[in-house]
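S.K.: Would you be able to build a 3D model of this:
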Amino acid sequence: MNSAFRMRRLSATVRDFGAHARQRWYLYLPVFAIWGFAYTRLFIDPTPRVPLLFNWTPSLPCRVALLQYGPTALKRGDYVVFAFDGEAQARYPGLRGQPFFKIVRGLPGDRVSVEGRAVAINGEIVGQAKAHAYDRQALEPIDATVIPPGHYYVQGTSPDSFDSRYRSSGLVRADQVLGTVIPLF
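M.R.: Now for the predicted structure:
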């Protein structure tokens, strides 16, 4: 086979597939949409007109939410998006500024205590700290403390969530919070 014949054959194959995909676009659109977001952990639409947030991790039960930008007085149970700025930046430099989507579990003045690997806020156990991350690096639970002013204890609903249970993630400062979230579905 000469190269001109192979090029014509390849061109015909691509043209036939294009015609097939145009006729069955409804099958390919969801596949390409899922593929397009497959490696995106969290995507925030930067246009202020439609501040949608897409959560592709099991850290929280909702997948799509509205993001309300700006500072606000946070309450226990609020969903927030914040820019990561913990000690783990040395081990995971790609996390710097990465938006995280969590629930506020502890407010300034609350007491965080740790017994073994069980983390509690004001005496109520809120989760267990894992011993190792997915990459097998050791994870230390957060130190027992009273949450200082301007800081929050945040946590995901998944036992694998990287959140305030761990010393390397730590408490979230108020200036790290990008906004609050209203879950849609």
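S.K.: Every contact and neighbour count from this point should use C-alpha atoms.
M.R.: Noted.
S.K.: Strands along the chain, start to end?
M.R.: Taking DSSP state E as the test, the strands found in the chain are 42-44, 52-55, 64-69, 79-83, 99-106, 111-115, 118-121, 124-128, 145-146, 151-155, 172-173, 177-183.
S.K.: so which of those comes closest to residue 28?
M.R.: Evaluated over these, closeness to residue 28 peaks at strand 52-55, with 20.6 Å, by C-alpha to C-alpha.
S.K.: List of residues touching that closest one?
M.R.: 41, 42, 43, 44, 45, 62, 63, 64, 65, 66, 67, 101 (C-alpha atoms under 8 Å, 6 or more residues apart in numbering).
S.K.: And the contacts of stretch 169-185?
M.R.: 62-72, 78-88, 142, 147, 150-154, 162-164.
S.K.: Ends of it, what's the gap?
M.R.: 27 Å (C-alpha to C-alpha, to the nearest Å).
S.K.: Quick check: buried residues in it?
M.R.: By neighbour count on 16 or more other C-alpha atoms under 10 Å, the buried set for stretch 169-185 is 169-174, 176-183.
S.K.: Would you format the residues you listed as a markdown table with distance to residue 36 included?
M.R.: Putting these into a markdown table (distance: C-alpha to C-alpha, whole Å) gives the following:
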| residue | distance to residue 36 |
| --- | --- |
| 169 | 28 |
| 170 | 31 |
| 171 | 32 |
| 172 | 30 |
| 173 | 32 |
| 174 | 32 |
| 176 | 28 |
| 177 | 27 |
| 178 | 24 |
| 179 | 25 |
| 180 | 26 |
| 181 | 23 |
| 182 | 24 |
| 183 | 22 |
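S.K.: Contact partners for the closest residue to residue 128 other than its chain neighbours?
M.R.: Distance criterion C-alpha to C-alpha, 6 or more residues apart in numbering; nearest residue to residue 128, sequence neighbours excluded, is residue 118 at 4.5 Å. Going by C-alpha under 8 Å, 6+ apart, residue 118 touches 125, 126, 127, 128, 129.
S.K.: To compare with the earlier structure, here is another sequence to fold:
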Amino acid sequence: MLEAIYSHLARRAAMYLWMLVVFVAFGRYFTLTINVSDSLPGTVFLVQKGAKPGKGDLAAFRYNGGGPYERGSLFLKRVAGMSGATVTSHDVGYGYRDYFVDGEFVGRAKPLSKAGKPLKPGPVGLIPEGHYYMAAPNPDSLDSRYALVGWVRDSQIVGRGIRIF
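M.R.: Model prediction:
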């Protein structure tokens, strides 16, 4: 039995070595992530590590912590605004606020989470240098509409996201 395994490995050593090289190289520049929430359409995403996203791109970033998720959790959202853009919000009643980036609607913030906990509204004003405003189409998405996420610093960005399926 061991002889058969050794023989197999010896005959295919080059192939296994190349597979290892490809696996290591892929992991250095890319990561696969699975979307476990309803915040974005899609389930599996490829993240190109170190690639800076532009407006409208998907971006993966590390969460600062607080609320229902651990610090360092990987979030994937769409870049709705970048440094220099203006974020405004309007009270629409009963604690709900509509958010706009440069006049474009990006989402409605709720006063309470699904679990019934109060949610503080996210920042408004000029997006600071080196920061992003992240959004997702789902009304329950935890994104820049809420203080728990707020502006996302450039240093939190892992890379640009690409939807696989």
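S.K.: Tabulate the strands of the first structure (JSON lines), appending distance to residue 16 of the first structure.
M.R.: Below are the strands of the first structure laid out as JSON lines (distance: least, C-alpha to C-alpha, whole Å):
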{"stretch": "strand 42-44", "distance to residue 16 of the first structure": "34"}
{"stretch": "strand 52-55", "distance to residue 16 of the first structure": "35"}
{"stretch": "strand 64-69", "distance to residue 16 of the first structure": "36"}
{"stretch": "strand 79-83", "distance to residue 16 of the first structure": "45"}
{"stretch": "strand 99-106", "distance to residue 16 of the first structure": "42"}
{"stretch": "strand 111-115", "distance to residue 16 of the first structure": "63"}
{"stretch": "strand 118-121", "distance to residue 16 of the first structure": "59"}
{"stretch": "strand 124-128", "distance to residue 16 of the first structure": "55"}
{"stretch": "strand 145-146", "distance to residue 16 of the first structure": "65"}
{"stretch": "strand 151-155", "distance to residue 16 of the first structure": "50"}
{"stretch": "strand 172-173", "distance to residue 16 of the first structure": "54"}
{"stretch": "strand 177-183", "distance to residue 16 of the first structure": "43"}
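S.K.: counterpart of residue 6 of the second structure in the first structure?
M.R.: Aligned by TM-score structural alignment, residue 6 of the second structure pairs with nothing in the first structure.
S.K.: isn't there a helix covering residue 6 of the second structure?
M.R.: Yes: judged by DSSP: H, G, I helix; E, B strand; the rest coil, residue 6 of the second structure forms part of a helix.
S.K.: Report the separation between it and residue 13 of the second structure.
M.R.: 10 Å.
S.K.: And for residue 122 of the second structure?
M.R.: If you measure residue 122 of the second structure against residue 13 of the second structure using C-alpha to C-alpha, the figure is 55 Å.
S.K.: So which of those two has more stuff around it?
M.R.: residue 122 (20 against 12; other C-alpha atoms under 10 Å).
S.K.: The more buried one against residue 134, yeah?
M.R.: No: with contact defined as C-alpha atoms under 8 Å, residue 122 of the second structure does not reach residue 134; the gap is 10.8 Å.
S.K.: if I look at the two, which residues touch both of them?
M.R.: Common neighbours of residue 122 of the second structure and residue 134 (criterion: C-alpha under 8 Å, 6+ apart): residue 144.
S.K.: what's near enough to touch the aligned partner of residue 168 of the first structure in the second structure?
M.R.: Counting by TM-score structural alignment, residue 168 of the first structure corresponds to residue 148 in the second structure. Counting by C-alpha under 8 Å, 6+ apart, residue 148 of the second structure touches 64, 65, 66, 67, 120, 122, 142.
S.K.: Quick one: neighbours of residue 77 of the second structure, just the number.
M.R.: Neighbours of residue 77 of the second structure under the rule other C-alpha under 10 Å: 24.
S.K.: With the one 4 residues further on instead?
M.R.: Counted by other C-alpha under 10 Å, the residues lying close to residue 81 of the second structure total 26.
S.K.: now residue 93 of the second structure
M.R.: Neighbours of residue 93 of the second structure (other C-alpha under 10 Å): 8.
S.K.: All good on my end, thank you.
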